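# sequence and predicted structure below; questions after.
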Amino acid sequence: MSEETTPPRPSLATLLQSGPMPRSAVPAAEANAGTAEQEAPPRVAAQDEIQDSVGDDRRMEQDEDPPTHAGSVAPSFLRHAPTGSIAARRPPRWQWLLLAALTLLLAVQVVIADRATLAARAGWRPVVSGLCAVLRCTLPAWHQPEAYTMLQREVRPLAGRQGVLQVQASFRNDARWAQAWPALSLSLSDADGRVIGRRLLQPHDYLGAAHDPAQRLEPGQSAQVSFQLREPSAATVAYTFEFR
């Protein structure tokens, strides 16, 4: 069996004298390394292409958004809204004036339509009275019976007529506004305080035919009335007046 002998490797001096080593003599490992070095540039080129594409995407995003000044950050819907669109949405001033005029007209109509009820309230009476003075509308008379003050009263039997009483009274209107003539309630009592008779007299009952329903008693004005009344019982000793 023959043994293989490994030829001796030439020395470094021999290699330098003999010139460059033939390509076939280059070891396989070194050849593979050269191949790897030659294939590396395509990978670098691929990375450059990826970086270029990312840079293009960033430039496109920057082009989509308009540049803003430093310190002023606005929402996206305002950045894309046209200039002056917000001011254009505001209604013109004449529309506000028209709305205010219509609201005032409606309020006046409501007050005039319900003037009878409002005029019966002390707080609303001056307002309604002023409107009716301008618009020439009528108001019902002020009705405040407790504002009448009895100044003098007298009830006595009428001479020469059995069972008839002569009644005389004077009163004053202390209300803030003119009032119609009041209704008079006259109660008669006996010595024990029991009411034995009551009569409610309307203005035409104690004023007679001379009464004018439109006549008013102005604030502070006094009136005197006199009328006759049939006595319900001879035991009458006391009487009471009330305004209605």
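That came in fine, so what should we check first?

# switch to C-alpha atoms for all contacts and neighbour counts from now on
Fine.

# let me know the secondary structure of residue 58.
helix (DSSP: H, G, I helix; E, B strand; the rest coil).

# what's the local residue count around it?
Residues lying near residue 58 (other Cα atoms under 10 Å) number 10.

# what's the answer for residue 203, then?
Residue 203: 17 neighbours (other Cα under 10 Å).

# could you list which residues are in contact with it?
Residue 203 makes contact with 181-184, 211 under the criterion Cα atoms under 8 Å, 6 or more residues apart in numbering.

# who wins for neighbours among those?
Within the contacts of residue 203, most neighbours by other Cα under 10 Å means residue 181, with 25 neighbours.

# what sits closest to that one if chain neighbours are left out?
residue 203 (6.1 Å; Cα to Cα, 6 or more residues apart in numbering).

# next one for the comparison:
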Amino acid sequence: MCHELFSAPVSDTDPIPRPAYASAAAATGAGGGGIVRAGALVALVLLLVAQLAWLARDRLVVYPRFHALYGVVCHYLGCQVPAFRDLSAIDISAARVTSHPEYADALLAVVSLRNQAQAAQPWPRLALSLTAPDGSTVAGRLFEPAEFLPALNQGEEMFAADAAVHVRLPLADPGTEAASFRFTVH
């Protein structure tokens, strides 16, 4: 019985029957579906790229170009873009700690900060550590921007791109144990 079913003679002139679910237009290739399919494919690829960009937004938002793009998109979607922040782009230079010229038992810490990023970013917090010769910390403090910014920059929320600020911090002298210092930004 199976042999008869699978070994039925087929001639080259017999038409192959069309399944009931197939349309006549699909059988003849009519309808111009190639343009529609290509457009759908392009739309799906763009949707995939948009989804990947949205899922990776925390990593991409640190780049100024993408940060601006996310800002435009979030304007229309009603979302919040975190502020651009790249602490590695803040250069600390001309740092020194000396005896205060006007007060006894006080130090004066002076440092210059420059934002070398391509975009403005929130002011960093500035940490100063005074260390002993063996590297242990004798004294330290973390300064908020309102505590170290000069009067000219008070009230500014952002550290402009390629801008510099000169900071002067009067400090209580921790004594002779302090041999060196270190500034860091946070």
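Ah, there it is. No experiment lies behind these values; they were computed from the predicted model shown.

# ok, back up a step: can you find the partner of the residue nearest to residue 181 of structure 1 in structure 2?
Alignment note: residue 203 of structure 1 maps to residue 145 in structure 2; criterion TM-score structural alignment.

# distance of its match from residue 178 of structure 2?
Plainly put, residue 145 of structure 2 is 25 Å away from residue 178 of structure 2 if you go by Cα to Cα, to the nearest Å.

# quick one: secondary structure of the spatially most central residue of structure 2?
Taking Cα atoms, centre = their mean as the criterion, residue 62 is the residue nearest the geometric centre of structure 2, at 2.0 Å. On the three-state scheme (three-state DSSP), residue 62 of structure 2 is labelled coil.

# residue 165 of structure 2 contacts residue 110, correct?
No: here residue 165 of structure 2 does not reach residue 110: they are 10.7 Å apart, not a contact under Cα atoms under 8 Å.

# residue 86 of structure 2: neighbouring residues, count only.
The criterion is other Cα under 10 Å. On that basis, residue 86 of structure 2 has 19 neighbouring residues.

# just tell me what it corresponds to in structure 1.
By TM-score structural alignment, residue 86 of structure 2 lines up with residue 144.

# what's the burial count for the closest residue in space to that match that isn't next to it in sequence?
Nearest non-adjacent residue to residue 144 of structure 1, counting by Cα to Cα, 6+ apart: residue 175, 7.1 Å away. By other Cα under 10 Å, the residues close to residue 175 of structure 1 number 20.

# which SSE is the corresponding residue of structure 2 for residue 175 of structure 1 in?
In structure 2, residue 175 of structure 1 lines up with residue 117, judged by TM-score structural alignment. Using DSSP states H and E, residue 117 of structure 2 maps to neither a helix nor a strand.

# residue 117 of structure 2 and residue 166 of structure 2, how far apart?
For residue 117 of structure 2, the distance to residue 166 of structure 2 equals 17 Å [Cα to Cα].

# repeat that for residue 143 of structure 2.
According to Cα to Cα, residue 143 of structure 2 and residue 166 of structure 2 sit 14 Å apart.

# going along the chain, name the helices of structure 1.
12-18, 28-64, 76-79, 85-89, 93-113, 115-119, 125-135, 203-207 (DSSP state H).

# from the ones you listed, which stretch is densest packed?
Among these, ranked by average contacts under mean count of other Cα atoms under 10 Å, first place goes to helix 115-119 (a mean of 18).

# what's the average distance of that one to structure 2?
The superposed helix 115-119 of structure 1 is, by mean Cα distance after the TM-score superposition for structure 1, a mean 3.5 Å from where its aligned residues fall in structure 2.

# so what touches that helix?
In contact with helix 115-119 of structure 1 (Cα under 8 Å, 6+ apart) are residues 111, 124-125, 128-129, 139-140, 142.

# try 7 Å this time
Residues from elsewhere that reach helix 115-119 of structure 1, judged by Cα atoms under 7 Å, 6 or more residues apart in numbering: 124-125, 128, 139-140.

# distance to residue 77 of structure 1 for these - can I get that in a markdown table?
Shown next, in a markdown table, are the contacts of helix 115-119 of structure 1 (distance: Cα to Cα, whole Å):
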| residue | distance to residue 77 of structure 1 |
| --- | --- |
| 124 | 52 |
| 125 | 56 |
| 128 | 53 |
| 139 | 60 |
| 140 | 62 |
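
# and these, which two are furthest apart?
The largest separation in the contacts of helix 115-119 of structure 1, counting by Cα to Cα, is between 124 and 140 at 13.3 Å.

# so what's the closest residue to residue 171 of structure 1 other than its chain neighbours up against?
In space, and not counting its chain neighbours, residue 171 of structure 1 is closest to residue 150: 4.3 Å by Cα to Cα, 6+ apart. Residues in contact with residue 150 of structure 1 (Cα under 7 Å, 6+ apart) are 170-172.

# same deal with residue 90 of structure 2?
By Cα under 7 Å, 6+ apart, residue 90 of structure 2 lies in contact with 113-116.
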